[in-house]
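>>> Any chance you can model this:
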Amino acid sequence: MLTANAMNAGDPLPAIDVPNPLEELSLAELRQRTSMKWRMHPDEVLPLWVAEMDVRLARPVADALHRAIDIGDTGYPIGTAYAEAFGAFAAGNWGWSGLDVSRTAIVPDVMMGVVELLRLVTSPGDAVVVNSPVYAPFYAFVSHDGRQIVEAPLGQDLRIDLDSLEETFGRIRQEGRRAAYLLSNPHNPTGTVHTVGELSAVAELAIKFGVRVVSDEIHAPLVLPGARFIPYLSVPGSENGFAVMSASKAWNLAGLKAALAVAGPTAVADLNRMPEEVSHGPSHLGLIAHTAALEHGQEWLKALLQGLDSNRALLGRLLAEHLPDVGYRQPEGTYLAWLDCGHLGGQTPDSRPGLAVVSDLAGPARLFLDEARVALSSGHVFGSGGAGHVRLNFATSQAILTEAVERMGRVRPTH
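Next up, the predicted model:
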């Protein structure tokens, strides 16, 4: 640990050699955690569900937090260091110099940022279009705020179906309603990384039908070898759109709240209408942690991505051996795998995903928990197209991943 005496606040953090972050903690050490992932189920259950990684904090992040605690730096947040760090990260990693600090606002987390942005460009009763199956809280947060979710399902290839999107936008416009489009980029739960062509087509459709786009880009740093992340606001036609970004998923900082809302050049006036009290949600320690991750955590991130790439390949081999009937498309990004386990059966409730919570279990997820003692996210909460599926979090050690899939392979179909 670096104390306040050892390092002043402005000093650079030391360079370190980084091992695979996914292989540093044993199962016994992980079970000491008190977070949702490790407290929702009994100890004999292997938790591969909620989007939390089995890693230590990156050393630069831990050092920055220790330093703040040592000097009592636990007051109110101020300044643009987080936005500046994200802008430099975006320019260096994605070739995007468009994350202008003057077009950003600090928000508590990505989903609260999404809600606040939708409030700026829609009214109660307006439509919010999503590509189902999609991140379950989209349904709950949007519907609880009085907007109506309208699905434009993904195609069979788990990519954006542009024809479906155009039909949906057109139908809403014919009804005389306003609409926003809530984009998951990269897509959760499928791990699809949208191409520049796809995002440019989205922007063109949004202009054609007068739809405002809000892009959830929380998984942006987690694009694996073979794909490239494209910020939505970097494509032509996106000027009146928004993005919400955070370091939380890539550096496992969900408990240290901080995110950025970013406006396109012609959406700044809308962003400036965001209530001032929204910026009081992030914690000062959260901003310190996220800024340190972006500025000094890139070597750790590189090691993580290598580990995730190895786990992605291992998962494919394990599924082929133990669950050969499972449908699986290798994810291009995130650390989430979307598995079609419909052949196993299991009852799925006929309920709207907006009324479900992420911990609800049905169908194959219930079977895997009850019979294999492996906790996965149940596909039905992700909307249309999710029934019969599970979402598996492979951001863990290879030993835990192997044990989990071997257990899952012993589950027999119910019909």
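>>> Could you use CA atoms for every contact and neighbour count after this?
OK.
>>> Tell me if I'm right that residue 316 and residue 330 touch.
Yes - the criterion here is C-alpha atoms under 8 Å, and residue 316 meets it with residue 330 at 7.5 Å.
>>> Which stretches in the protein count as strands?
Here the chain has its strands, by DSSP state E, at 46-47, 104-107, 127-130, 148-151, 179-184, 212-216, 242-245, 259-263, 327-328, 336-340, 374-375, 377-378, 389-393.
>>> could you say what helices and strands the second one packs with?
Looking back up the chat, that one is strand 104-107. Applying 3 or more C-alpha pairs under 8 Å, 6 or more residues apart in numbering; DSSP states H and E, we find strand 104-107 packed against strand 259-263.
>>> could you give the angle of the strand it packs on to strand 212-216?
Calculated by axes from the mean of the first three to the mean of the last three C-alpha atoms, to 10 degrees, strand 259-263 forms an angle of 150 degrees with strand 212-216.
>>> Residue 305: which of the strands of the chain is closest?
Comparing these against residue 305 with C-alpha to C-alpha, the closest turns out to be strand 336-340 (12.9 Å).
>>> contacts for the closest one?
51, 188-191, 326-331, 388-395 (C-alpha atoms under 8 Å, 6 or more residues apart in numbering).
>>> Of the residues you listed, grab the buried ones for ChimeraX.
In ChimeraX, this line selects whichever of these come out buried by 16 or more other C-alpha atoms under 10 Å:
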select :51,188,189,190,191,326,328,329,330,331,388,389,390,391,392,393,394,395
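>>> need the strands of the chain in JSON lines with distance to residue 25, can you?
As requested, these are exported to JSON lines (distance: least, C-alpha to C-alpha, whole Å):
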{"stretch": "strand 46-47", "distance to residue 25": "14"}
{"stretch": "strand 104-107", "distance to residue 25": "31"}
{"stretch": "strand 127-130", "distance to residue 25": "37"}
{"stretch": "strand 148-151", "distance to residue 25": "40"}
{"stretch": "strand 179-184", "distance to residue 25": "30"}
{"stretch": "strand 212-216", "distance to residue 25": "30"}
{"stretch": "strand 242-245", "distance to residue 25": "28"}
{"stretch": "strand 259-263", "distance to residue 25": "27"}
{"stretch": "strand 327-328", "distance to residue 25": "28"}
{"stretch": "strand 336-340", "distance to residue 25": "20"}
{"stretch": "strand 374-375", "distance to residue 25": "19"}
{"stretch": "strand 377-378", "distance to residue 25": "23"}
{"stretch": "strand 389-393", "distance to residue 25": "16"}
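>>> To check against the first, give me the structure of this:
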Amino acid sequence: MEQEIPNGRPAAPDDPFRQLSLEQLRRRTSVKWRAYPDDVLPLWVAEMDVPLAEPVAEALHRAVALGDTGYPAGTGYTEALAAFARERWDWDGVTVERTRLVPDVMLGIVEVLKLLTGPGDTVVVNCPVYPPFYAFTRNSGRHIAEAPLDARGRIDPAALEDAFRSATRGGRRAAYLLCSPHNPTGTVHTAAELATVAALADRHGVRVVADEIHAPLVPRPARFVPYLGVPGAGNAFSLMSASKAWNLAGLKAALAVAGPAAEPDLARMPPEVEHGPSHLGVLAHTAALREGGAWLDSVLDGLAANRRLLTELLATHLPGVRHTPGQGTYLAWLDFRAYGLGDDPAAVLTDRARVALHPGPTFGTGGTGHARINLATSPEILTEAVRRIAGAL
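Okay, the predicted model is just below:
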């Protein structure tokens, strides 16, 4: 396999996705590169095939050289996110007073849900959606109610209102777990769509918790709109992190950001929650937000090229696959139903094509017959993966 994918190409300084060869990537020990045998191309889990951004690497080297591996302290992460949000999104909604450090986005979501709901209450999600939304919510003792996306992969206000009405029946508390930008479709919600969400949530007394971990991964001309910046969203929460955009999943840290009206709820978050994040994670995320903007822009350029490439490859080699290019994230949602591969095409393709995609059924209703592909790799690997799938079909 490696013979089909160039390993010795020279590094392209402006494209992080052309920096590392397949041979170098296979030396990694993270789950992406250890979950499957070496003859499988892994395009499933949310890890990027890039080197660390230089400012992040330098921050980590400094900390290790000093033995600075204790507990996190200070407000640097929040201040870095606030500056990034002002620069990138023209938004001043991140303040030290309304922000808490949490171990990662999903654990932060669980802690926020504990503030807003009780055991047995309902959390609404837009399916198909990020699989941990189901697992973490249910493990915290809450029920899941699905409000499916519409045929275009966008929020369906009628379905959302039906779910809100059912979730709050009898006066029960309820929350809505918003994925923005949306995983797996890559949909970037508009200001108008989010304003509709806020109005519906207010009408039915539902508290909104927005997972905005992919927010930095929205290139122009699309525009990321922070949910807390939408009129009427002042009692909501956002979970943000540099994890996805700078490939820092192994360096745990995230921030829970409360809207102005949610500050009293945030004050009830137990202080021990802030003991979970990694100090090295906080240092890395802070450096990324403060100094990693140029690197991020090169990532966005590379992802835009890969989105175009995937569209071309599918049209040429897999015309039966239905696919709407996303506006954000580094993920794409593929509909394989025309090929008759059953509920879980990813399982079939791992066996037949030796390409690992993320199984569609794990994303809830609407996931059968689908699979998610990770575009954050080299054009050569992406091309080889599509060619293998086409050959297997």
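>>> Just the TM-score for the two chains, thanks.
The TM-score (TM-score structural alignment, normalised by the length of structure 2) is 0.96; 382 aligned residues with a C-alpha RMSD of 1.0 Å.
>>> just to revisit the earlier point, and the strands of structure 1: which comes nearest residue 69 of structure 1?
strand 259-263 (21.3 Å).
>>> what's that closest one aligned against in structure 2?
Using TM-score structural alignment, the residues of structure 2 aligned to strand 259-263 of structure 1 are 254-258.
>>> how close does the matching stretch sit to structure 1?
In the superposition against structure 1, stretch 254-258 of structure 2 averages 0.2 Å from its aligned positions (mean C-alpha distance after the TM-score superposition for structure 1).
>>> if we look at that stretch, which residues are touching it?
With C-alpha under 8 Å, 6+ apart, stretch 254-258 of structure 2 has contacts from 78, 94, 98-105, 108, 228, 234-243, 266, 277.
>>> Would you check that residue 141 of structure 1 makes contact with residue 118?
No - in this structure, residue 141 of structure 1 is not within contact of residue 118 by C-alpha under 8 Å, at 10.6 Å.
>>> out of those two, which sits in the busier spot?
Neighbour count, other C-alpha atoms under 10 Å: between residue 141 of structure 1 and residue 118, residue 118 has more, with 25 against 16.
>>> which bit of structure 1 covers stretch 134-153 of structure 2?
Using TM-score structural alignment, stretch 134-153 of structure 2 corresponds to residues 139-158 of structure 1.
>>> Next, the distance between the ends of the matching stretch.
Using C-alpha to C-alpha, to the nearest Å, one end of stretch 139-158 of structure 1 lies 19 Å from the other.
>>> List of residues touching it?
Under C-alpha under 8 Å, 6+ apart, the answer for stretch 139-158 of structure 1 is 111, 115, 122-133, 160-161, 164-165, 168, 190, 192, 353-357, 384-385.
>>> Restrict those residues to the buried ones and give me that as a ChimeraX selection.
Restricted to buried positions by 16+ other C-alpha under 10 Å, the ChimeraX selection for these reads:
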select :111,115,122,126,127,128,129,130,131,132,133,160,161,164,165,168,190,192,353,354,356,384,385
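>>> In structure 2, what stretch matches stretch 98-111 of structure 1?
Mapping stretch 98-111 of structure 1 onto structure 2 (TM-score structural alignment) gives residues 93-106.
>>> ugh, wrong one, stretch 180-198 of structure 1
Using TM-score structural alignment, stretch 180-198 of structure 1 pairs with 175-193 in structure 2.
>>> what's the neighbour count on residue 301 of structure 2?
By other C-alpha under 10 Å, the residues close to residue 301 of structure 2 number 15.
>>> so what corresponds to it in structure 1?
Residue 301 of structure 2 maps onto residue 306 in structure 1, by TM-score structural alignment.
>>> what angle separates the longest helix that structure 2 contains from strand 370-374?
Counting residues, the longest helix in structure 2 under DSSP state H turns out to be helix 293-317. Interaxial angle of helix 293-317 of structure 2 relative to strand 370-374 (the same axes, to 10 degrees): 140 degrees.
>>> Now residue 389 of structure 2: closest residue in space that isn't a chain neighbour?
Spatial nearest neighbour of residue 389 of structure 2, chain neighbours left out: residue 353 (5.2 Å); criterion: C-alpha to C-alpha, 6 or more residues apart in numbering.
>>> Next up, the contacts around that neighbour.
By C-alpha under 8 Å, 6+ apart, the residues touching residue 353 of structure 2 are 388-389, 391-392.
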